[in-house]
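Visitor: model the following, please.
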Amino acid sequence: MHMVNNLISPAVAGLMYSCSTAVAGYSIKKIKLENSPERTAMMGAAGAFVFAAQMVNFTIPGTGSSGHLCGGILLAALLGPYAAFLTMAGILLVQALLFADGGILALGCNIWNIAFYSCIVGGLFIWKPIMKGGVSKKRIIIASIIASIISLQLGAFSVALEALASGNSQLPFVDFISVIQPIHLAIGLVEGFITAGVLSFVYEARAELIWGGKREEEKKAKLSFNKLIAALSATAILTAGALSLAGSEYPDGLEWSISKITGSIEIESSSEFYKKLDSFQKAIAILPDYSLKNSDTAFGTSLSGIFGGAVVALSLIGGSSLINNSKKDSLIAG
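Guide: Okay, the predicted model is just below:
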């Protein structure tokens, strides 16, 4: 659901940048109230895992389309909604700058459509109420599926609204939602089961790490926190370096929806502004489209996954540490 620059007008882009920045600022304020070294490590490991998982597209049978894990509900269940939002925003920023995945102009839209709806709306208004009666494997499965479907439906609808507000006449609103909503319903269902599987593993390994409610029963931890972080990190490396090579070759849900209306997965623009912006983004990208420049080898894909995951992990750990240190400094100054 990563929107490209051509879909968005500068005015809509500016508005969505403002909205996403406001939520990011509020999220920083909220997590400053805590000082959790465990959360910092989990942000790095979970962020790298989600980055890697987003590289693996799965085919939606009978459609000619594919989807990939969004990861927002997974992050919210492990980190809480606010740290999850910042983690997802960091992932999307790295994808846009280093890999030209998602437009720079559309970054505010992508953060809103993907991170806000899944982490904040999905985490606070779906995940947390379901967990209120007690965290259990059954509730994890139910919450994962419901929250994934609803958050992706909201995100897909926002894509159509943003294109409409941008005056994109190539994507008539009614036609657009008639194709983008159903395909993301299917993607959301698959994401829900994947999310439930990962969180069920975490629940069995270390139940107290699941956010949002009390425990129905005391469960003895099967893995230490450090071993769980190592397991997530190793899975991220394996996913990014190897499983990413087996991803579906079909276009993702957004590209597929656009092709159903326009006949092409991309919307061409005659505007010099968009052409220059796209050229600039590709020029600064170290590994554009998750490959070596002027090469399409499997090594480039694996390298992109491992390198990107490492950048995401280090950036999130560094950012979380800065937030924690700024809180300590303010307490000392006070």
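
Visitor: can we go C-alpha only for contacts and neighbour counts from here?
Guide: Fine.

Visitor: apart from its neighbours in sequence, what residue is nearest residue 229?
Guide: Distances taken as Cα to Cα, 6 or more residues apart in numbering place residue 45 nearest to residue 229, at 6.1 Å, with adjacent residues excluded.

Visitor: longest helix in the chain, please.
Guide: Ordering each helix of the chain by length in residues (DSSP state H) puts helix 298-333 first.

Visitor: now that helix: buried residues?
Guide: Within helix 298-333, the residues that count as buried by 16 or more other Cα atoms under 10 Å are 298, 300-317, 319-321, 323-324, 327.

Visitor: same thing with stretch 256-269?
Guide: 256, 257, 258, 265, 267.

Visitor: spit out the contact partners of the third one.
Guide: So that's residue 258. Counting by Cα atoms under 8 Å, 6 or more residues apart in numbering, residue 258 touches 171, 176, 264, 265, 266, 267.

Visitor: to compare against the first, here's another:
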Amino acid sequence: MHVPDGFVNAPVSAAAGVVAAGAVAVSLRGARRELDERTAPLAGLVAAFIFAVQMLNFPVAAGTSGHLLGGALAAILVGPYTGVLCVSVVLLMQGVLFADGGLTALGVNITDMAITTTVVSYLVFRGLVKVLPRGRRSITVASFVAAVLSVPAAAVVFTLIYAIGGTTDVSLAKVATAMIGVHVLIGIGEAAITALTVGAVVAVRPDLVYGARGLTQPLKLRVGGALVDAPAAAPAPVAARSHRKVWITGLVTSLVLAGFVSYYASASPDGLEKVAHDKGIDKKTEEHAAADSPLADYGVKDVSDARLSGGLAGIIGVGVTVVAGTGVFWALRRRRTDDVASTEVTAGETV
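Guide: Down below sits the predicted model:
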């Protein structure tokens, strides 16, 4: 659903950029509260994983494909504020290095793909876990439903943006119907990927899933024929539990998906591209400013073998994204630590 340059006029693109910048600023502050000893080491990895999975377009209808947007996955794994930043980092890397999503449309893409999907999915997720039975299965179910709804929500937001600043004269009713229809189907794929990933992490390390904190069901023991809650074991200190195994597994998985599996992704246009072509939205599409980039269109320039070129581009993309994301989140985590230390010093001086 990457919007290219030329779909939306300059004033609306600029306004979306202001909205996106404001949301990112708010998210930077909010992420400082979310990035603790469990979340901080994994946030950059989540961004890299989203980048990798977005390369895996899957068929959803005749001549149409879809790919993960990632807002629901990021929000549930590392928190909504951090989730907005994760997807924003991915979109920035894609736009600058791979000519995917227009540079003047970056604000539109962040507003649509990062903010909308993250906010909608997390609100749905939190609402569901409050009414579903407490347990890991409910977390997976809530993840599925939240992800399903986040994708057509993004389609609706794009349609609204296009209604205000679209550069072609087309039937908005037809655009809305086509966008929502195809993205409901894409949402099912998004939900499957999100639920499988969240379920896998919850099964191994539920303490690492931001959305699962405090929601696991207590262990039951049968005493005298009755089920009673087992005494709660003293949890291991958070810092003492290594994230290395999960981090390495996630990084290797991302590299394999981007470097190898992506070659077998569907070559059909994604939902937005298909609708844009069919309805005439793409008549004024502008060439990407980074069209001559060495990594444009997810291939390495001057590497003739398509499989090798795409694989190298995917591996480079995962590497750059994990480094950029980890740098951002490490800095935020460091800032939070400094703030806590400053508060403690101030409190001590007051006493």
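
Visitor: what about the closest residue to residue 1 of the first structure other than its chain neighbours, which helix or strand?
Guide: Sequence neighbours aside, residue 254 is the residue nearest to residue 1 of the first structure in space, at 5.4 Å (criterion: Cα to Cα, 6+ apart). Secondary structure assigned from DSSP states H and E places residue 254 of the first structure in helix 253-262.

Visitor: cool, residue 30 of the second structure as well?
Guide: In the assignment (DSSP H and E), residue 30 of the second structure maps to helix 10-34.

Visitor: would you mind getting the angle between whichever helix or strand comes after that helix and helix 10-34?
Guide: Sequence-wise, the next helix or strand downstream of helix 10-34 of the second structure (DSSP H and E) is helix 40-54. In terms of direction (axes from the mean of the first three to the mean of the last three Cα atoms, to 10 degrees), helix 40-54 of the second structure departs from helix 10-34 by 140 degrees.

Visitor: which other residues reach the helix or strand following helix 40-54 of the second structure?
Guide: Beyond helix 40-54 of the second structure on the C-terminal side, the first helix or strand identified by DSSP H and E is strand 58-61. Strand 58-61 of the second structure has contacts (Cα under 8 Å, 6+ apart) with 65, 66, 67, 182, 185, 186, 189, 265, 266, 268.

Visitor: roughly how far apart are the third one and residue 326 of the second structure?
Guide: Right, residue 67 of the second structure. Applying Cα to Cα, to the nearest Å, the value for residue 67 of the second structure to residue 326 of the second structure is 24 Å.

Visitor: also the fifth one?
Guide: Distance, residue 185 of the second structure to residue 326 of the second structure, using Cα to Cα: 33 Å.

Visitor: next one: the second one
Guide: In this structure, residue 66 of the second structure and residue 326 of the second structure are separated by 27 Å, where distance is defined by Cα to Cα.

Visitor: just residue 64 of the second structure next, same as before
Guide: Separation of residue 64 of the second structure from residue 326 of the second structure (Cα to Cα): 34 Å.

Visitor: on that earlier part again, of the contacts of strand 58-61 of the second structure, just the buried ones, ChimeraX syntax please.
Guide: Selection of buried members from the contacts of strand 58-61 of the second structure for ChimeraX, criterion 16+ other Cα under 10 Å:
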select :65,66,67,182,185,186,189,265,266,268
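
Visitor: same list, the contacts of strand 58-61 of the second structure, but as a markdown table with distance to residue 106 of the second structure and secondary structure please.
Guide: Below are the contacts of strand 58-61 of the second structure laid out as a markdown table (distance: Cα to Cα, whole Å; DSSP: H, G, I helix; E, B strand; the rest coil):
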| residue | distance to residue 106 of the second structure | secondary structure |
| --- | --- | --- |
| 65 | 22 | strand |
| 66 | 20 | strand |
| 67 | 18 | coil |
| 182 | 23 | helix |
| 185 | 25 | helix |
| 186 | 22 | helix |
| 189 | 24 | helix |
| 265 | 25 | coil |
| 266 | 25 | coil |
| 268 | 23 | coil |
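
Visitor: now render the contacts of strand 58-61 of the second structure as a markdown table, adding distance to residue 59 of the second structure.
Guide: Converted to a markdown table, these look like this (distance: Cα to Cα, whole Å):
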| residue | distance to residue 59 of the second structure |
| --- | --- |
| 65 | 4 |
| 66 | 6 |
| 67 | 9 |
| 182 | 11 |
| 185 | 10 |
| 186 | 9 |
| 189 | 9 |
| 265 | 9 |
| 266 | 6 |
| 268 | 7 |
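
Visitor: ok now the helix holding residue 30 of the second structure, how far from the chain's centre?
Guide: Mean C-alpha position of helix 10-34 of the second structure versus that of the full chain (Cα atoms, centre = their mean, to the nearest Å) differs by 15 Å.

Visitor: for that helix, buried residues please.
Guide: Those would be 10, 12-14, 16-17, 19-20, 23-24, 27-28, 30-32, 34, for helix 10-34 of the second structure by 16+ other Cα under 10 Å.

Visitor: related to what we said a few turns ago, and the contacts of strand 58-61 of the second structure, which two are furthest apart?
Guide: Largest separation among those by Cα to Cα: 182 and 265, giving 18.0 Å.

Visitor: what's the counterpart of the residue nearest to residue 1 of the first structure in the second structure?
Guide: Under the alignment by TM-score structural alignment, residue 254 of the first structure pairs with residue 272 in the second structure.
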